[in-house]
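[1] Below are the sequence and a predicted model for it; my questions follow.
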Amino acid sequence: MAPPAAAAAGRLGAARRALLPVTVEPVLFLFMVGSYMQYTALQSLIYAKVCQERYSSYVCDTLDLAEHKPQEDEVQDQSSYWMLLSNVALAVPSVISGIYIGTWSDVFGRKVPLLLPPLGQILSALAPVDLVILASGVAGALGGFAGMILVVMSYLSAVTATGARTARVGVLEAMSLLGGFIGPFVGSLVFEQAGRTWTFCALLIINVAIVLYVVLLVREVPPPCPPPAADSLCETLTQLFSLRHLLDAILTSVRSREGRRRRYILMLLASSFVIMLNSSGEMHATYLFVRDAPLAVEDSTYFAYFAYKYGISSAALLIGMPLSRRYFPLSDTALSGLGLTSKILGLIWLGFAVNKAMLFIAPLVMILNTFCIPPIRSMLSKLVEDNEQGRIFSMVMVIESLCSLFGSLVYNSVYPATRRHLHGLVFLLGAASLLVPVLH
């Protein structure tokens, strides 16, 4: 029997080995907790302000009554419009900034880019809550949520062996979903107990914690091919903001490669676009969908649904994906196809939901939908060189930002136009579009 000191040392060593793989997972988790807190609070803020600017407090408090149906229709339509503008302000700047951030991570190192998205959230949280569009634009200029996903994915790919990459990417994706589970819950709790101001204060605290974690605990990963040392500030700025970064990111996805790898890269990027378009659109339209008749749920029920959906989705990634890879010989392609099938069935179910029971069953039907993207990200990282990880993920980030924009545009345009005819038609059309990546 081992002496107590040796046993304690053994337990400590085991704990260190268990913690060793943890790198940027807490960064993405905390960032997404803050992002989803902000997103749900922002939706409620827009909905409340649109109503208050047009109608009395009595009408806004009883908007779901049949006698206020015209007013509800007006608030629904105008809220959809302002949510669209907010998403445009976030997505458009992040398209350009994300390409630079991804290329910087390949050229200058992968640690400093991790600081930019949380700094954007800090500045956004400090902006007055009435300046919704400005706050979204500031966050987007420093990468936004898509930029954060880009930098953590490129960092993880740089420090993870090829064989373990799909599993690690799956865990990282689960951190995003766990943020979606905990963020609305914490956000609604803070919102109900202390109000919107303290919700944005909590967002500020979370992102300061991210900055401290990165500075103190995340090690630098030297770039494969560092640039020559700059002799002046002007030369440094020229290196940072050269248009060559944009060109290199685009060429990474289209240049000729051995073994038809270019074709596979383009097919994977196209599939990512369709999948992310629907994921973004679904998220943006669901709030208006559940607030409208026949569901007509309160904010608290929506927050519960949102947290519940992301909670079981993250559990599926953390538990289901490792088990499926361990006990079944499923390739990355098969895993993604399984996720697409689940997502299609879930969107169809959601489209026909007419009561709370059906609404809360929908996440169970699409429980494997989170299997769609992690295998695609992993396959992309394996198809490019080590010094192209940031560039290829910057292209994924561009797709994600465009999907945040176009998903909101498509769903928030189709939903108001079709809600009076078939309440959930927008989700049925989304399910049909997902047949495109299935056929690929």
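    Okay, I see it.
[2] contacts, neighbours, all on C-alpha from now
    OK.
[3] In contact with Ile312, which residues?
    Residues near Ile312 by Cα atoms under 8 Å, 6 or more residues apart in numbering: Pro363, Leu364, Ile367.
[4] Toward the C-terminus from the host helix or strand of Asp248, list the very next helix or strand.
    According to DSSP states H and E, Asp248 maps onto helix 244-254. Once the chain leaves helix 244-254, the next helix or strand it forms, by DSSP H and E, is helix 261-291.
[5] Next up, a structure to set beside the first:
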Amino acid sequence: MKGLYLVEPLVAFYSFASFLVYPLIQQYVYRRLWQELTNTTYPVSDNTSRCDPSNTSSHHEEVQKAASLFSLYTELFSMIPSLAVTLILVAYSDQRGRKITIILPLIGSLFYALSFLAVSFFELDLYLLIVSTFISALFGGSGTFLGGCFSYIADLCEDGQQKTLRMAGVDMVIGLLSGVASLSTGYFLQAAGFNWPFFTSALFQCFNLLYAVFILEETLQRPPDDPLDGSPRRTAMRQLACGVYQLFAGASRRRNILLVLLLLLFSSFSFANMGGLSMITLYELNQPLCWTEILIGYGSALSTTVFLTSFVGVTVFSRCGVPDLVIILMGILSVMAGMTLVAFAKTTLMMFLVRLPMLLAIMPFPVLRSMMSKIVSKNEQGVWGCWEWKKVKKPRRRRPSSLERKVSLGTRTTILPSPETGGLEWEDWKPCVGFECYRKMDKH
């Protein structure tokens, strides 16, 4: 049977399956810890009963502290191995094909969903989820999968307009199905409990894996191995290591210090921003809000609007000539204001309104990448592709490598490049949201 060159079904089912589970993970952990620490049944029918001030046996702070530590351990055991595996896979896929960056993350996602289903159904030890998170991260993360899909499309489309239209369709599929899944999680949980959402997610991931293995065709032909040059994997990793070394070896001390400072600023802001957002669900579950699963679903869906508003903010401020440092400062202040108001939000209405000050929270990411790109020489942009792109003025068109397209997704941060000030036309470097960036990258 002849295969297909369509990754759109993969992206659609992956987005729905992933966002069907993500809002439920912290809720499940919170409920299990509630039962273990309080020796009482979690009040599913009426969440406000556990927040009754007269209930002296409640241990809200103890449960919230344990859930926060559990979330921290989970993130650490997933982020670090996932990023390392992503670097290896994207270097390997340039020589051995794109499907490996699609199939392996699907295996990890399927294992992740089945692990949650097993722990939920058989009521196994809760900390087995941390082990399953680490094992699934060894297969790559969502950044590896989505980056592989966009590299797959870039390999197929030679015409720029066709590539733009097809990637725009994939972009639309991601936004539509992730939003639908986030909105439906609360109703699904209320009607069927945790087991059925986890089973549904695992079913979609299993279908995805079968499609990727047996139906999806490979876009790159595997080159013959050169016995004199060592194994292809060793060659790819050697090229990656040499590129990272050259990034710092041939520059002045002042430039390296500036680059390290920008990297530290980017990393610390990313840690504070994404880490703070992950704690919002725990705050919504606890006093004084005591949100139900339906309200949490609506809040998660509303939080996705920050990517659109940050795109508008970067666009407007860049056109008005606002300095980069001012844009970064506005984004940092946006996060600070939003997180501060979250701490004082005591009602449901206020908790929804605190999303307003955070509408510009993603703006520092593109500007910091742009600043780092400006201090890196043009012949180092291939290694630096995980942070930013810079146009190289050559008459020959060059297809970007998968490393340049995909590594930045491993940080789980949406990329919004801002226009370069030295030599690029505005139409080539309009700020972009999410995977729109890859369409602009593929032009050069």
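    Ah, there it is. Because the structure is predicted, anything quoted here is derived from the model rather than measured.
[6] coming back round to it: using a markdown table, lay out the contacts of Ile312 of structure 1 together with neighbour count.
    What follows is those, written out as a markdown table (neighbours: other Cα atoms under 10 Å):
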| residue | neighbour count |
| --- | --- |
| Pro363 | 25 |
| Leu364 | 16 |
| Ile367 | 24 |
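[7] Narrow those residues to those in strands?
    Applying DSSP state E to the contacts of Ile312 of structure 1, no entry is found in strands.
[8] which among those gets closest to Glu235 of structure 1?
    Using Cα to Cα, Ile367 comes nearest to Glu235 of structure 1 of the contacts of Ile312 of structure 1, at 50.5 Å.
[9] What sits closest to the closest one if chain neighbours are left out?
    Ser313 (5.5 Å; Cα to Cα, 6 or more residues apart in numbering).
[10] just curious, which of the contacts of Ile312 of structure 1 is nearest to Phe352 of structure 1?
    Distances from Phe352 of structure 1 to the contacts of Ile312 of structure 1, taken by Cα to Cα, are shortest for Pro363, at 13.5 Å.
[11] do you know how far the equivalent of the closest one over in structure 2 is from Gly410 of structure 2?
    In structure 2, the residue paired with Pro363 of structure 1 is Arg355, using TM-score structural alignment. Per Cα to Cα, to the nearest Å, Arg355 of structure 2 is found 25 Å from Gly410 of structure 2.
[12] and if you look at Phe139 of structure 2?
    Phe139 of structure 2 is 12 Å from Gly410 of structure 2, by Cα to Cα.
[13] Could you name every residue contacting both of those two?
    Counting by Cα under 8 Å, 6+ apart, the residues touching both Phe139 of structure 2 and Gly410 are Ser82.
[14] The aligned partner of the residue nearest to Ile367 of structure 1 in structure 2: neighbour count?
    Under the alignment (TM-score structural alignment), Ser313 of structure 1 pairs with Val306 in structure 2. Other residues lying near Val306 of structure 2 total 19 when counted by other Cα atoms under 10 Å.
[15] ok, Val306 of structure 2 touching Val354?
    No: taking Cα atoms under 8 Å as the definition, Val306 of structure 2 is not a contact partner of Val354, at 11.9 Å.
[16] quick one: secondary structure of the closest residue to Ala270 of structure 1 other than its chain neighbours?
    Distance criterion Cα to Cα, 6+ apart; nearest residue to Ala270 of structure 1, sequence neighbours excluded, is Pro437 at 7.8 Å. The three-state label given to Pro437 of structure 1 by DSSP: H, G, I helix; E, B strand; the rest coil is helix.
[17] same question, Val354 of structure 1
    Going by three-state DSSP: Val354 of structure 1 is coil.
[18] Can you report how many residues lie near the residue nearest to Ala270 of structure 1?
    19.
[19] Per the alignment, name the residue of structure 2 opposite it.
    Using TM-score structural alignment, Pro437 of structure 1 lines up with nothing in structure 2.
[20] Next up, the contacts around Pro437 of structure 1.
    Taking Cα under 8 Å, 6+ apart as the test, what Pro437 of structure 1 contacts is Ala270, Ser271, Val274, Ile275.
[21] Which helix or strand contains Leu403 of structure 2?
    helix 402-406.
[22] equivalent range in structure 1 for the very next helix or strand once past that helix?
    Next helix or strand after helix 402-406 of structure 2 toward the C-terminus (DSSP H and E): helix 436-441. Following TM-score structural alignment, the aligned partner range for helix 436-441 of structure 2 in structure 1 is empty.
[23] Could you do stretch 82-93 of structure 2 as well?
    Against structure 1, stretch 82-93 of structure 2 falls on residues 94-105 (TM-score structural alignment).
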